[in-house]
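Would you be able to build a 3D model of this:
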Amino acid sequence: MKQARRALPEVGLIVEGQTEFVALPKLARLLDGCPLLRAINLRGVGAERPPIGIARLAAPHVIAHQAAGRSRIVFCLDREERKECPGQLAQAVTSALTTELRSRGRDPKGLAVVVADRSFEAWILADARGLFKGGHFKAAPKFTSFEGHLGKRNNKGLDELADLLGRPYVKTVDGPKLFEALSFATARTFGPGRHGSRSLDKLLRTLGV
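As a prediction, the model looks like this:
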């Protein structure tokens, strides 16, 4: 099984921060059929940066992945407090990035943009019940689905995770560990009465799993 995964072409990944940089490449060993993910960390995009600004920030890293021979590149960013829905934001960034790459003489083929709604932490909270049952949380969640919510103090899941953990949530330490412990089948199942995340499902479908 591991040999089959290694045979898949590498996918270039571009992320906003250190938590995603550590967590998302774990998918290659957590999910059958997921390709190896080679990540580049933008170290922040900012909630106010417009699509063209995001595109100019990301373009050099797309080009770096292309230069390394990666024909598929996934740019993953957070919706944060933006009013656009994840699909609208992804479409706007894709359009701006396509224009920016072509202006630099580069082909945008194979590029995909995925927007976490509203943050990476929403993906962890998509399986909050499973994490509680597995002993990762001290408290049981009281919400149905956290997808799209800003949460307490508009902290986009940070306070909710602290409540569930019974202590402060440390993004770069707790985030990757909790992500690795997810039941992805549960966390990606969304819809009425479900607890999962549509945007996590979008990421996994984009990666072919």
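
can we go C-alpha only for contacts and neighbour counts from here?
Noted.

Quick check: which element contains residue 14?
Using DSSP states H and E, residue 14 maps to strand 11-15.

ok, residue 148 touching residue 117?
Yes - shown here, residue 148 and residue 117 form a contact pair, counting by Cα atoms under 8 Å, at 5.0 Å.

give the contact list for residue 42.
14, 15, 16, 17, 57, 58 (Cα atoms under 8 Å, 6 or more residues apart in numbering).

Which strands and helices lie in contact with the strand holding residue 14?
Applying 3 or more Cα pairs under 8 Å, 6 or more residues apart in numbering; DSSP states H and E, one finds that strand 11-15 contacts strand 37-41, helix 51-67, strand 72-78.

what's the next secondary structure element after it?
With DSSP H and E, the next secondary element past strand 11-15 is helix 18-23.

helices or strands next to that following helix in the packing?
By 3+ Cα pairs under 8 Å, 6+ apart, helix 18-23 packs against strand 37-41, helix 171-180.

These into a markdown table, with extra columns for mean neighbour count and distance to residue 199?
Shown next, in a markdown table, are the helices and strands packed on helix 18-23 (neighbours: other Cα atoms under 10 Å; distance: least, Cα to Cα, whole Å):
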| stretch | mean neighbour count | distance to residue 199 |
| --- | --- | --- |
| strand 37-41 | 19 | 18 |
| helix 171-180 | 18 | 15 |
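
I have a second one here; can you model it like the first so I can compare?
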Amino acid sequence: MKLGLIVEGHGEVHALPILIRRILQELSSDGPPQILPPYRVPRGQLVKEAELHRAIEFMARRVGDEGRILVLLDSDDDLPCVLGPKLLGWASVKRPNRRIAVVVAHREYEAWFLASADSLKGKRGLPLDLTAPLEPESIRDSKGWLSKKMPGGYSEALDQPAFTSAFDLRAARRANSFDKLFRDVGRLFDLDVPPRPEHGGGP
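Sure, this is the predicted structure:
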């Protein structure tokens, strides 16, 4: 079985396959799928129906009849609960014979790092006393939040894959959009997903 990934950012091209493998391992997937190299489509195109249709058709042909497709993009200033279902509707109309999931990271992918920031202490220059913000998905510039705390600043190309390999998946599920990704990966492959862990309030 093949999994096709459609992403908007350069960093996700390298980071998302790492993340999907980690989630599948967490869900105890016995026969992990073949994860194809992500297909990058700029966000401005990905949120247009005709362009999304082209991307879905391209990926549907690559994954084959039994394949799955996952679309991931940042919400920026859009509401994930509005944008996600709209894009999923377009994608499903184009390819109703494929199992498809659309996940919209609230604000940015990096908000998931903020949600689990305690697990990234000391990594790639982050301070040892790093603490996760109370509402990570409410921060408009997650990349900037990280960059201010790193001596050399945050590099999407280098740091996004590195942090993706290290952040605590369970802690990150307190971010609603990451929890949706976690659940959607389970749904795509018919895997049981444990309930979201309870997290106390942060500083």
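
ok, back up a step: do you know which of the helices and strands packed on strand 11-15 of the first structure lies nearest residue 205 of the first structure?
Nearest to residue 205 of the first structure, of all these, is strand 72-78, at 11.5 Å by Cα to Cα.

Distance from the closest one to the middle of the chain?
Counting by Cα atoms, centre = their mean, to the nearest Å, strand 72-78 of the first structure is centred 8 Å from the centre of its parent chain.

what does that strand correspond to over in the second structure?
Alignment of strand 72-78 of the first structure against the second structure: residues 68-74, by TM-score structural alignment.

what's next to the matching stretch, contact-wise?
Identification of contacts with stretch 68-74 of the second structure by Cα under 8 Å, 6+ apart yields 1-9, 43, 56, 59-60, 63, 98-109, 188.

Now list the buried members of these.
2-9, 43, 56, 59-60, 63, 98-109, 188 (16 or more other Cα atoms under 10 Å).

tally of neighbours for residue 58 of the second structure?
For residue 58 of the second structure, the count of nearby residues is 13 (other Cα atoms under 10 Å).

Distance check, it against residue 2 of the second structure.
Taking Cα to Cα, to the nearest Å as the measure, residue 58 of the second structure falls 14 Å from residue 2 of the second structure.

I'd like the helices and strands packed on helix 18-23 of the first structure as CSV, with distance to residue 29 of the first structure appended.
Formatted as CSV, these follow (distance: least, Cα to Cα, whole Å):
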stretch, distance to residue 29 of the first structure
strand 37-41, 10
helix 171-180, 10
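
Neighbours of residue 5 of the first structure, how many?
By other Cα under 10 Å, the residues close to residue 5 of the first structure number 17.

Aligned counterpart of it in the second structure, please.
Aligned partner of residue 5 of the first structure by TM-score structural alignment: none.

Would you mind measuring from residue 5 of the first structure to residue 28 of the first structure?
7 Å.

again, but for residue 79 of the first structure
In this view, residue 79 of the first structure and residue 28 of the first structure are 24 Å apart by Cα to Cα.

Those two - which one has more neighbours?
Between residue 79 of the first structure and residue 28, residue 79 has the larger neighbour count (other Cα under 10 Å), namely 24 against 18.

For the more buried one, which non-adjacent residue is spatially closest?
Leaving aside its sequence neighbours, residue 79 of the first structure sits nearest to residue 118 (Cα to Cα, 6 or more residues apart in numbering; 4.7 Å).

mind listing what the one you found touches?
Neighbours of residue 118 of the first structure in contact, by Cα under 8 Å, 6+ apart: 78, 79, 80, 81, 147, 148, 149, 150, 156.

If we use 6 Å, what do you get?
Applying Cα atoms under 6 Å, 6 or more residues apart in numbering to residue 118 of the first structure gives the contacts 78, 79, 80, 148.

Save those residues as JSON lines, and put in distance to residue 23 of the first structure too.
Formatted as JSON lines, those follow (distance: Cα to Cα, whole Å):
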{"residue": "78", "distance to residue 23 of the first structure": "15"}
{"residue": "79", "distance to residue 23 of the first structure": "18"}
{"residue": "80", "distance to residue 23 of the first structure": "19"}
{"residue": "148", "distance to residue 23 of the first structure": "21"}
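
Can you say which of those residues are buried?
Counted by 16+ other Cα under 10 Å, those give 78, 79, 80, 148 as buried.

Quickly note the distance from the first one to residue 109 of the first structure.
According to Cα to Cα, residue 78 of the first structure and residue 109 of the first structure sit 22 Å apart.

Also the second one?
To residue 109 of the first structure, residue 79 of the first structure is 24 Å away according to Cα to Cα.

And for the third one?
If you measure residue 80 of the first structure against residue 109 of the first structure using Cα to Cα, the figure is 27 Å.

likewise the last one?
With distances defined as Cα to Cα, the gap from residue 148 of the first structure to residue 109 of the first structure amounts to 29 Å.

Check residue 2 of the first structure too.
From residue 2 of the first structure to residue 109 of the first structure the distance is 28 Å (Cα to Cα).

List the contacts of residue 154 of the second structure.
Residue 154 of the second structure sits next to residue 147 when contact means Cα under 6 Å, 6+ apart.

Look at the equivalent of it over in the first structure and tell me its secondary structure.
In the first structure, residue 154 of the second structure lines up with residue 169, judged by TM-score structural alignment. Assigned with DSSP: H, G, I helix; E, B strand; the rest coil, residue 169 of the first structure falls in the coil class.
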